[in-house]
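**Student:** Have a look; sequence and predicted model below, questions after that.
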Amino acid sequence: MPFLPITKEEIQSLGWECPDFIIVTGDAYVDHSTFGPAIISRVLEAKGFRVAVLAQPDWRTEKDFTRFGKPRLGFMVSAGNIDSMVAHYTVARRRREADAYSPGNRAGLRPDRAVTVYSRLIRKLYPDSPIIIGGLEASLRRFAHYDYWADKVLPSILLDSQADLISYGMGEKQAVEIARRLDSGENISEMTDIRGTCYLIPAARYQPGPAVDCPSYEQVCASKKEYAVSCRKQQMEQDAVRGKKVIQKHGKLLLVQNPPMPPLSQQELDWVYELPYMRTYHPCYEPMGGVPAIREVEFSITHNRGCFGACNFCSISFHQGRAITARSEESILREVRLLTKQPNFKGYIHDVGGPTANFRLPSCKKQQTQGLCPDRKCLAPKPCPALQVSHSDYLELLRKIRAVPGVKKVFIRSGIRYDYLLEDKNPDFLRELVEYHVSGQLRVAPEHCAAGVLDCMGKPHIEAYVEFQRRFAQLTRRLGKEQYLVPYLMSSHPGSTLKDAVELALFLKREHLHPDQVQDFYPTPGTISTCMFYTGLDPYTLKEVYVPRTNREKAQQRALLQYYDPKKKEQVVQALIDAGRPDLIGGGTHQLVNAARPPKTPKPRGGRKPDVRREKRRRQQNKGKGKEQ
């Protein structure tokens, strides 16, 4: 059977009494290597375990959860590829009307806080069955964390979900180790030494040893400073080479995070991505319109993992890690040739990327023995002097993919770090990027232009983007192409004042940029920026950080980034007045918006003083009208 079983009848047709593991996911079942549950399922299958998939079970009844009966070894539970709350709500906390990870783009097929809801129901039905939770939702909520949707600090998801273990990070090695030990008869409560996992024990039973002690759940609820300290300690230990065990007390229980699991080697990564994925959604979804999320990745190739860019608002460094692992050329080329044989392949590879497409080397030579630096970034605010930069391997890979029979075009859509690219003294990659690998538009992420805001974001200063834009435009003209950069911009990030938003609007006007979309900062669990949002503190320095909080200011910052939109005129005018920049209102070339009418000013308390003479004239004019009628 090409797909893994999803029904009791399929289990029986395979001659199984029951599966070894049931993979529960909040996404529809898509058997593709960009879907975490599919990877874990295929890895376990390849190691000889019988795996069934329970995708988007109806949590309002027990029926779906009893479909396969009790698994022999346990349940592995995930919300899917993204956090269920992000899947359901916009940054304004409005309910989304669509879900690309569900059949027919239909919303509402998974619960809010899916990992917790699924795990509690499983615990109720199968009290003694091991439950391992993983994926992005569980991984980023492993410690006490600020929850934007509840607007409060919540305990570790391990407490709320009643699961036995969290497998944080990418999870392949943890899944195999847990499965092997369960299969040998070991009780899951005894698995306290597996790297890349978190577990709970009574605090009184904990044996002191080398560990980083975070402020307790009760302390981080009571003090924002203690929350910031806790965040810093957790972030600093997310390194497989030098990371230590981290503990955090929750009442009478102690959460223990073992050090991160080492990333997969190149050979292991090749093996994972060459497992027999069906590369599409299960046929049962076809009558419902399929699963839209496959469209973006169906003809894309993941060539690397990890990101030493480590932007503060991004969850990758806390989940996937900063260390880079890259697949071999041979493995990638085998996948390319496989794609060319797919019936609906049209000759276009949509992406050869990953978290950051142009990373194939470790950021520096020492990290394999000493780990990545805990107190500095590799690229921001300026590239580290120890940074090793080369695109030669990536460039050679792209050249070989272009030469595969049946391949017409190879695009890069997952984003590049232009600041890293600029450090490469060899101009060949940039030239060939512009000549062969841009599909009309190249997405890049300057995010802002104000230095203070970019420092809070962990991004390079805007001069790097301006230089990249200049070189890109120059090459584009020389090659006679019509191609554009599409800059991603973010409003209302911690550190961004209304004056900073005005500065960004002026930058956009100067550079003739008209962004169609602007993203408000979204405080998701586990990021440094979310810590800043909640505490108003930089967790590394404990200095105060300005945070835009009111809906009015957020709307004004967003409007300023689209100052040219007539629908935003009134908001932009008011924002400029509030920012103390009325000089930018008018029709001059240096000004942002021409106010057709002055902004509304509030009436004085008590209303307008009546005009006695006008009132007397009105009475005389109306005198006798009632009699005539």
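**Tutor:** Okay, I see it.
**Student:** CA only for contacts and neighbour counts going forward, please
**Tutor:** Fine.
**Student:** Against residue 205, how distant is residue 486?
**Tutor:** In this view, residue 486 and residue 205 are 55 Å apart by C-alpha to C-alpha, to the nearest Å.
**Student:** okay, the two: which has more neighbours?
**Tutor:** In this view residue 486 and residue 205 are compared by other C-alpha atoms under 10 Å, and residue 486 has more residues nearby, 17 against 9.
**Student:** Could I get the contacting residues of the residue lying closest to residue 483 once chain neighbours are set aside?
**Tutor:** The shortest distance from residue 483 to any non-neighbouring residue, by C-alpha to C-alpha, 6 or more residues apart in numbering, is to residue 440 (4.6 Å). With contact taken as C-alpha atoms under 8 Å, 6 or more residues apart in numbering, residue 440 is in contact with 482, 483, 484.
**Student:** Use this one as the comparison:
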Amino acid sequence: MKEFLPISKQDMEARGWDQLDFLFITGDAYVDHPSFGPAIICRVLEKAGFKVGIISQPDWRSTTDFKKLGRPRLGVLISSGNLDSMLNKFTAAKKYRSKDNYSPGGKAGLRPDRATIVYSNRVRELWKKTPIIIGGIEASLRRFAHYDYWSDSVRRSILIDSRADMLVYGMGEKQIKEIALQLSSGIDISLITAVNGTCYLTDSLDILWDYTKIHSFEEVRDNKKKFAEAFKVQYLEQDPIRGKTIVQPSGDIYLVQNAPAMPLTMEEMDEIYALPYMRTYHPSYEEVGGVPAIEEVKFSLVSQRGCFGGCSFCAIVSHQGRIIQNRSHDSILQEAQILTQLPDFKGYIHDVGGPTANFRIPSCQMQFERGTCKGKPCLAPKPCKNLTANHGDYITLLRALRKLPKVKKVFIRSGIRYDYLIEAKDEFLQELCEHHVSGQLKVAPEHIAKKVTDLMGKSGKESYVKFADAFRKMNEKIGKEQYLVPYFMSSHPGATLKEAVELAEFIRDLNYRPEQVQDFIPTPGSLSTCMYYTGINPLTGENVYVAKDAQEKKMQRALLQYRDEKNYMLVYQALQKANRTDLIGFGPKCLIRPMRHQKQLNEKRTAKSSARFQRKKKTEKKK
């Protein structure tokens, strides 16, 4: 019978289980859906014949919640959830977020800071010799010594601080199955050291023969140049075919990272997404309104993994890798038919994609023989001459999905790389505009100043302008009124006030009023974060300007929303500081009006508001 995995002793007894093989502890609410990593890992283990139970969001202030399913036979698996726990809790300004979409009812505060470390140490208090394996995005991106934005410090590997036995990085299905089989055959976890896509600690390197040693934790903590040098090695060796084992000393021990796990085959991907997920949150959350995060993915389809886009601020390259792994059409269509049978399906598939929706095939076929090119981007700032830009397979898939009974519309909401789209020169743009846009298409140029987009790993202004023109002409051709909604980012490394003003002028010329802008957040493990911390581009050794002053960051962000009255003083100060007072005035190119004019406007608004208030009071008095 299809059912949720056990979350209580009663659930275990109902299955006739006295003891679990593996206990999975997660910082998210329990959602049994293939968009949630813990659900996938648990279902993979279940398929392999292991007994798995889940404890979600345990109270970390004691060990009580951690032992409610008993001591597992083989090991404890720990993840902070779908997001890094610090990013989940804090904004770019280091303020508390008011909502946690991965918690019941969206309630914030149900997981600790650095959840992986806290959970793991609690388990170690309980069961000193039980194997502990950490994984998920938090562990994956903090596996080496790393810069932590929230404490403004370099922290050692999360594997050391957590006191776990092993760290699984990347998506983890291959690794966890291999580890589970070895543990079940009686092999001690200290001897499981050859699984690709894992890290472990050792006090001797005698068993290693082909590895690259990087600067120690102490060296990268105390020297930013050495931090950048160590990061460069980590970043460039992130390939399952050509990547080498990397060793980082820390005190009197060594962190050893084996090469990344091999990409999943199409058959392996199909098998993972065919597992018996319940496709929703556990019913115990119903009373508090469920788990908000399910709404974005409930009627969406993951068609592939991996991304060769190369955005410097993105963690995908360090987690899923650059090689595209895709599912078969049959697998995706079968899942789509399951969606159409759900009681609240209204005829709309919300998304079909992956980290980048239109990367359905590898950037070039040579990757499967020799890996991705070391230090050579596939797409930006200019496309590689070997890039295979083709949407044929994706178009065929989308057409098949549109023909399914009960399906009214298939949307594409995950990112579209428009620079890849215009390289392809096929009929995808027309397909997209005719069938897969709901009036607005969200895209992410992020910035338009060349100095910044080069550091971001983005294609730049010319590429966006070319696409925007093609999008407009295509909608005119098919007789539709549809709009682009571009996302922009402030304060990325390389962006001074000069570049922020340049972006504001571009927004002005678009006649666009962004409702949302993103202030750059230095998340662990990304290339941009290395630049932010060190002021160095690790790939070139060049110095990079970084806006760290809180006031300057506010000014850069305000410039992107210069029409918002509450930003007036920040924009005024930014233009003064950037020596761009030519943009203060009454001309068509000006961003804001002179201060005296603004004061007069404010006084008039205040007077009108006061008059309205007085009239309202008189009316109420008469009544």
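**Tutor:** Happy to help now that I have it. Quantities reported herein were computed from a predicted structural model and do not represent experimental measurements.
**Student:** Which helix or which strand is home to the alignment partner in structure 2 of residue 229 of structure 1?
**Tutor:** Matched across to structure 2, residue 229 of structure 1 falls on residue 229, judged by TM-score structural alignment. Per DSSP states H and E, residue 229 of structure 2 falls inside helix 224-236.
**Student:** Output the contacting helices and strands for that helix.
**Tutor:** helix 217-222, helix 527-534 (3 or more C-alpha pairs under 8 Å, 6 or more residues apart in numbering; DSSP states H and E).
**Student:** closest to residue 18 of structure 2 out of those helices?
**Tutor:** helix 217-222 (43.2 Å; C-alpha to C-alpha).
**Student:** The closest one vs structure 1, average offset?
**Tutor:** Helix 217-222 of structure 2, aligned to structure 1 and superposed, deviates on average by 0.5 Å (mean C-alpha distance after the TM-score superposition for structure 1).
**Student:** ok, and for that helix, which residues are buried?
**Tutor:** Residues of helix 217-222 of structure 2 classed as buried by neighbour count (16 or more other C-alpha atoms under 10 Å): 217, 218, 219, 220, 221.
**Student:** now stretch 17-24 of structure 1
**Tutor:** 18, 19, 20, 21, 22, 23, 24.
**Student:** can you give me the helices for the stretch 301-450 of structure 2?
**Tutor:** Assignment of helices within the stretch 301-450 of structure 2 using DSSP state H, counting those that start in this stretch yields the ranges 316-319, 329-340, 367-370, 392-402, 418-424, 428-435, 450-456.
**Student:** what stretch of structure 1 lies opposite the fifth one in the alignment?
**Tutor:** Against structure 1, the aligned range for helix 418-424 of structure 2 is residues 418-424 (TM-score structural alignment).
**Student:** hmm, who's touching the matching stretch?
**Tutor:** By C-alpha under 8 Å, 6+ apart, the residues outside stretch 418-424 of structure 1 that reach it are 358, 379, 383, 389, 390, 391, 430, 444, 460, 464, 465, 468.
**Student:** what's the answer for stretch 449-457 of structure 1, then?
**Tutor:** 311-313, 380-381, 447-448, 460-462, 493-496, 500, 503-504, 507, 529, 538.
**Student:** Weed out the non-buried ones from those.
**Tutor:** Buried, going by 16+ other C-alpha under 10 Å: 311-313, 380-381, 447-448, 460-462, 493-496, 500, 503-504, 507, 529, 538, out of those.
**Student:** Could you list which of the residues you listed belong to strands?
**Tutor:** Secondary structure from DSSP state E places residue 447 of those in strands.
**Student:** which helices and strands sit right next to the top helix by length along structure 1?
**Tutor:** In structure 1, with assignment by DSSP state H, the single longest helix is helix 462-478. Secondary-structure packing of helix 462-478 of structure 1 (3+ C-alpha pairs under 8 Å, 6+ apart): helix 418-422, helix 428-436.
**Student:** what's the angle from the longest one to helix 462-478?
**Tutor:** Using axes from the mean of the first three to the mean of the last three C-alpha atoms, to 10 degrees, the direction of helix 428-436 of structure 1 lies 50 degrees away from that of helix 462-478.
**Student:** What lies in contact with helix 428-436 of structure 1?
**Tutor:** By C-alpha under 8 Å, 6+ apart, the list of residues contacting helix 428-436 of structure 1 reads 391, 392, 395, 409, 410, 411, 421, 472, 475, 476, 479.
**Student:** Can you give me every residue that contacts the third one?
**Tutor:** What that stands for is residue 395 of structure 1. Counted by C-alpha under 8 Å, 6+ apart, residue 395 of structure 1 has contacts residue 429.
**Student:** circling back: which of the helices of the stretch 301-450 of structure 2 has the highest mean neighbour count?
**Tutor:** Counting by mean count of other C-alpha atoms under 10 Å, helix 316-319 has the highest mean neighbour count of these, with a mean of 22.
**Student:** And the contacts of that one?
**Tutor:** Contacts for helix 316-319 of structure 2 (C-alpha under 8 Å, 6+ apart): 137, 140-141, 169-171, 235, 238, 306-308, 310, 322, 355, 525-526.
**Student:** Is residue 81 of structure 2 in a helix, a strand, or coil?
**Tutor:** Classification of residue 81 of structure 2 by DSSP: H, G, I helix; E, B strand; the rest coil places it in coil.
**Student:** Quickly note the distance from it to residue 278 of structure 2.
**Tutor:** Between residue 81 of structure 2 and residue 278 of structure 2 the distance is 18 Å, computed by C-alpha to C-alpha.
**Student:** what does residue 54 of structure 2 give?
**Tutor:** Taking C-alpha to C-alpha as the measure, residue 54 of structure 2 falls 14 Å from residue 278 of structure 2.
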